[in-house]
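Participant: predicted model and sequence below, questions to follow.
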Amino acid sequence: MEVIAGTIASPKGFYADGIHCGLKKTKVDLGWIVSEVPANAAAVFTTNQVQAAPIQVTKEKMASGQLQGVIVNAGNANACTGAQGYTDAQQMAIAAADHLGVAADQMAVASTGIIGRPLPMEKVTAGIAQLQKTGDPQAFQKAILTTDLTEKQIVIQTQIGGKTVTMAGCAKGSGMIHPNMATMLAFVTTDAAIATDLLQQLLRELTEVTFNQITVDGDTSTNDMVLVLANGLAGQPEIQKDTADYHAFKEMFQAVLTALAKEIAQDGEGATKLIEAKTTGAVSDEAARMISKTIVGSPLVKTALFGKDPNWGRILCAVGYSGQPIDPNALSISLAGILVFEAGKPVFFDEECMQEKLEGSAIEILVAMAQGTGQGMAWGCDLTYDYVKINALYHT
């Protein structure tokens, strides 16, 4: 398995483009991903009960299990916009499909941006007409960003069934991040041949240990979506469950989703540090994941690490209210690689060394439970002054 340079259009038979259509002042704000042939499709969506029109439309289009592309805009979420919003999302799909010469039920829709504003459809439809099948794939990555400071993408290749299989992923997400799911859009393309049902099963399984293990601010958005397209053009035999090819594909898939999840956490609004929490020895993997996610979601932990304060008591407190079985007298905590708590008692440490460690841009927290074999990880970021500034002024 090798990480290579590339874009969301690197797998065989995929294209992408992005343009500025006027939803944002100057930045690229409209794009699409297109497959040469209908692709087997899988998706997971926000669990927020208030769901934006593009989510509703794309759920309907997923019924066939195949898609040929997705049209995406940033700058306007088309959420909480009533019947007109639903009609506008449908019209986006129709306009993109007509421009490509494919069926409208083969075109998914995604939007991100401000909630509660109708889409200016004259700008959207005019922009769709400018998109090119063989346009600029990197521009698509730019077209999905809102408050993001960085583009998030990865391309991986591996050998499956005697053929080179490529998988690419890109994502946006910076604030309102607390999956299941978060204000994030993620798109994955692959030229592997895999049945829709198996692809959907794998996506759900891997989402639990990747995207659903990140948190920035505890808010779950109305528009979140992870969409995967597999067009089979690599030419390898179709992947069958529990085979060597299946495990190779799963490893690649998990690597792509993990990389994107960590990039989203690291690019949290105003963030200066990626926080990675790992719990081992829990009563189950699920318990370990929930403990880890509670730690990275704690405002007190997040602010302490922003201030470079080794306040491990806040970590222990978060473990205690995680809702999972714990024995505080049998666990240990390490912060930035330094043991700070063990067997119910503090461990004295070199404060200068700790201060130097906390200057880093990535901080690891390890909780060892000694209660079982469960293990799990979660990712978050620090909570800074800039987070408040960005969200206080988001609408203005």
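Facilitator: Done, it's in.

Participant: okay, CA-based contacts and neighbour counts for the rest of this
Facilitator: Will do.

Participant: just the helices in the stretch 151-300 of the chain please.
Facilitator: Counting by DSSP state H, counting those that start in this stretch, the stretch 151-300 of the chain has helices at residues 196-209, 244-266, 285-297, 299-306.

Participant: those helices: which one's closest to Gln91?
Facilitator: Among the helices of the stretch 151-300 of the chain, helix 196-209 comes nearest to Gln91, with 26.0 Å by CA to CA.

Participant: what's the closest one packed up against?
Facilitator: If you count contacts as 3 or more CA pairs under 8 Å, 6 or more residues apart in numbering; DSSP states H and E, helix 196-209 packs onto strand 30-45, helix 244-266.

Participant: rerun that using 10 Å as the cut-off
Facilitator: Secondary-structure packing of helix 196-209 (3 or more CA pairs under 10 Å, 6 or more residues apart in numbering; DSSP states H and E): strand 30-45, strand 225-230, helix 244-266, helix 285-297, strand 374-381.

Participant: distance to Ile194 and mean neighbour count added to these, as TSV?
Facilitator: Formatted as TSV, those follow (distance: least, CA to CA, whole Å; neighbours: other CA atoms under 10 Å):
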stretch	distance to Ile194	mean neighbour count
strand 30-45	7	24
strand 225-230	7	26
helix 244-266	9	21
helix 285-297	27	26
strand 374-381	28	26
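
Participant: looking at the ones you listed, which is nearest to Gly344?
Facilitator: helix 285-297 (17.5 Å).

Participant: just how off-centre is the closest one within its chain?
Facilitator: Its chain's C-alpha centre and that of helix 285-297 lie 17 Å apart, by CA atoms, centre = their mean, to the nearest Å.

Participant: what is that helix packed up against?
Facilitator: If you count contacts as 3+ CA pairs under 10 Å, 6+ apart, helix 285-297 packs onto helix 196-209, strand 274-282, helix 299-306, helix 312-320, strand 362-368, strand 374-381.

Participant: which one of those is the most hemmed in?
Facilitator: strand 374-381 (a mean of 26; mean count of other CA atoms under 10 Å).

Participant: show me what that strand is packed against.
Facilitator: On a contact count with 3+ CA pairs under 10 Å, 6+ apart, strand 374-381 meets helix 196-209, helix 244-266, strand 274-282, helix 285-297, helix 299-306, strand 362-368.

Participant: out of these, which is closest to Gly323?
Facilitator: Of all the helices and strands packed on strand 374-381, it is helix 285-297 that lies closest to Gly323, at 8.0 Å by CA to CA.

Participant: dropping in the other structure now:
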Amino acid sequence: MKFTSSLFKAKAPIDKYSLYVPKTGVFPKKFEVGSIATGVKKNGNLDLGIIVNRNTSRKSTSSAVFTTNRFKAAPVLKSKEVLESNNYEGVNAIVVNSGCANSMTGEVGMRDAEKMCDLVNNKLHLDNQTLIMSTGVIGQKLQMEKIANGIDKIKFGSGFEDWLNMAKSICTTDTFPKLISSQFKLQNGKVYTLTGISKGAGMICPNMATLLGYLVTDLPISSRGIKKILSFAGERSFNCISVDGDMSTNDTICMIANGAVETDVVDVDSPDFEDVCKNVTSFAQQLAQLVVRDGEGATKFVTVRVTKSKTFEDAKIIAETISNSSLVKTALYGEDANWGRILCAVGYSKTENYDSLDENKLNVKFVATDGSTPSELPLLINGVPNLDVDEARASEILALNDLEIVVELNTGEEECNFWTCDLTHEYVTINGDYRS
């Protein structure tokens, strides 16, 4: 038996905080945030945050995508009710707590979720306009006395530290807060701002996971426009990531557009709609990728690209199957070029079109993303193994922190990018005593 894999070598830790946490930022007009340590977290860290829209000149619009887990947590059910009752307009606050998921807590959990929203509505003088998110341990009740006290005392601001602390307040096993912001222009030349915050490091699987996130912008978007934009962007970002294949009960991604920049409202038939959709999708992908980069115990960030597929749906199913394969993920950790595991995952993926797969047309390769030459290493060519695979080059590529697995189906023109990480000893350590 060969024991040359880097699985048995010490790996230098990556300083993810320095790499991925911004030092400055620009934020949408008329939004403020606040955060506080209520004492729910045993370590005394920030554990409650609120984002609020202060723009009163135009009604906001909002949308959200939620977990598809059948056991939806109380905050998910409450947020769905608030969005629907407001017809996706006029939502002006989001309250988020960490340290307790308020999931599988029955009627008490629903009452607590409603109370949290009521407390924020009262504090901010809103009328049923607050969404709620919770993250942490499932099956535990909220410590409402501490949370209520925190909501009462929380202060708001719009500076960089305020936004960064907001991102910190929703972390659980995250090793760094996930905050990004960007600006873009449309045809009218005006500048609009997007800011995104997310959390998640484990229990991450498509169709949402232990994943919370929100996007806010000062661009005015119609209610039907923002729903379509977030649905499209979410399908190609937060629903295209996987750390461990487990799906939570609490996942929520929300977007609020407050229209604080005076300009025409973007609707689905507006000339700028496609540009806005592309900007939001690219932005959401960057935010979602940070979740994978912070995958519990992960040492590698892996892009799985399935190309030349008959349909986008087939490409996504295959990419997801590869990304969730424990055998593929452990081989990545061990830096073992066992491409047979990739091929196996392609074969058992539950694609709906049988003619979307033809093993005689299938190509599989590793791709280095560090700019080295050659960057591509073919493993399977038209269904035939590459007998001249450079094993030394394969080891070099698999030793990279960032790399790609590319699968060419050659049955169509659609493609899907999926982002995943390796599965390590540290992942087991973290999740073996999560509640402690």
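Facilitator: That came through fine. Just so it is clear, the structure is predicted and the values come from calculations on it, not from any experiment.

Participant: TM-score for this pair?
Facilitator: Superposed pair, TM-score by TM-score structural alignment, normalised by the length of the first structure: 0.96. Supporting alignment: 391 aligned residues with a CA RMSD of 1.5 Å.

Participant: returning to what we had before: tabulate the helices and strands packed on strand 374-381 of the first structure (JSON lines), appending distance to Val340 of the first structure.
Facilitator: Converted to JSON lines, those look like this (distance: least, CA to CA, whole Å):
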{"stretch": "helix 196-209", "distance to Val340 of the first structure": "27"}
{"stretch": "helix 244-266", "distance to Val340 of the first structure": "24"}
{"stretch": "strand 274-282", "distance to Val340 of the first structure": "15"}
{"stretch": "helix 285-297", "distance to Val340 of the first structure": "15"}
{"stretch": "helix 299-306", "distance to Val340 of the first structure": "15"}
{"stretch": "strand 362-368", "distance to Val340 of the first structure": "10"}
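
Participant: hang on, the earlier thing: so which of the helices of the stretch 151-300 of the first structure is nearest Met107 of the first structure?
Facilitator: Of all those, it is helix 196-209 that lies closest to Met107 of the first structure, at 16.3 Å by CA to CA.

Participant: still on that earlier bit, among the helices and strands packed on helix 285-297 of the first structure, which comes closest to Gln266 of the first structure?
Facilitator: Using CA to CA, the nearest of these to Gln266 of the first structure is strand 274-282, at 4.6 Å.

Participant: so the closest one corresponds to what in the second structure?
Facilitator: Strand 274-282 of the first structure corresponds to residues 301-309 of the second structure when matched by TM-score structural alignment.

Participant: now stretch 247-263 of the first structure
Facilitator: On the basis of TM-score structural alignment, stretch 247-263 of the first structure is assigned to residues 274-290 in the second structure.

Participant: mean per-residue distance, the matching stretch to the first structure?
Facilitator: Taking mean CA distance after the TM-score superposition for the first structure, the mean distance separating stretch 274-290 of the second structure from the aligned residues in the first structure is 1.1 Å.

Participant: and Glu251 of the first structure, which of the helices and strands packed on helix 285-297 of the first structure is closest to it?
Facilitator: Here helix 196-209 is closest among these (CA to CA), at 10.0 Å.

Participant: how much does that closest one stray from the second structure?
Facilitator: Mean deviation of helix 196-209 of the first structure relative to the second structure after superposition (mean CA distance after the TM-score superposition for the first structure): 1.2 Å.

Participant: between that helix and strand 225-230, how many degrees?
Facilitator: Angle between the axes of helix 196-209 of the first structure and strand 225-230 is 140 degrees (criterion: axes from the mean of the first three to the mean of the last three CA atoms, to 10 degrees).

Participant: so helix 196-209 of the first structure matches what in the second structure?
Facilitator: Per the alignment by TM-score structural alignment, helix 196-209 of the first structure matches residues 223-236 in the second structure.

Participant: for stretch 39-53 of the first structure, same thing?
Facilitator: On the second structure, the counterpart of stretch 39-53 of the first structure by TM-score structural alignment is residues 60-74.

Participant: Ile177 of the first structure: which of the helices and strands packed on helix 285-297 of the first structure is closest?
Facilitator: Nearest to Ile177 of the first structure, of all those, is strand 374-381, at 9.2 Å by CA to CA.

Participant: wait, Asp162 of the second structure touches Glu32, no?
Facilitator: Yes - between Asp162 of the second structure and Glu32 there is a contact under CA atoms under 10 Å: 8.2 Å.

Participant: looking at these two, which one has more neighbours?
Facilitator: Set side by side, Asp162 of the second structure and Glu32 show more neighbours around Glu32, with 20 against 17, by other CA atoms under 10 Å.

Participant: isn't the more buried one right next to Leu124, touching?
Facilitator: No - using CA under 10 Å, Glu32 of the second structure is not in contact with Leu124, being 11.6 Å away.

Participant: need the overlap of contacts for the two.
Facilitator: Residues touching both Glu32 of the second structure and Leu124 (CA atoms under 10 Å, 6 or more residues apart in numbering) are 52-54, 93.

Participant: which two from those end up farthest apart in space?
Facilitator: Greatest spacing in those, by CA to CA: Arg54 and Ala93 (9.3 Å).

Participant: spell out which residues are contacts of both of the two.
Facilitator: The contact sets of Arg54 of the second structure and Ala93 overlap at 31-32, 124 (CA under 10 Å, 6+ apart).

Participant: tell me which element the equivalent of Ile94 of the first structure over in the second structure falls in.
Facilitator: By TM-score structural alignment, Ile94 of the first structure lines up with Asp118 in the second structure. If you go by DSSP states H and E, Asp118 of the second structure is part of helix 106-124.
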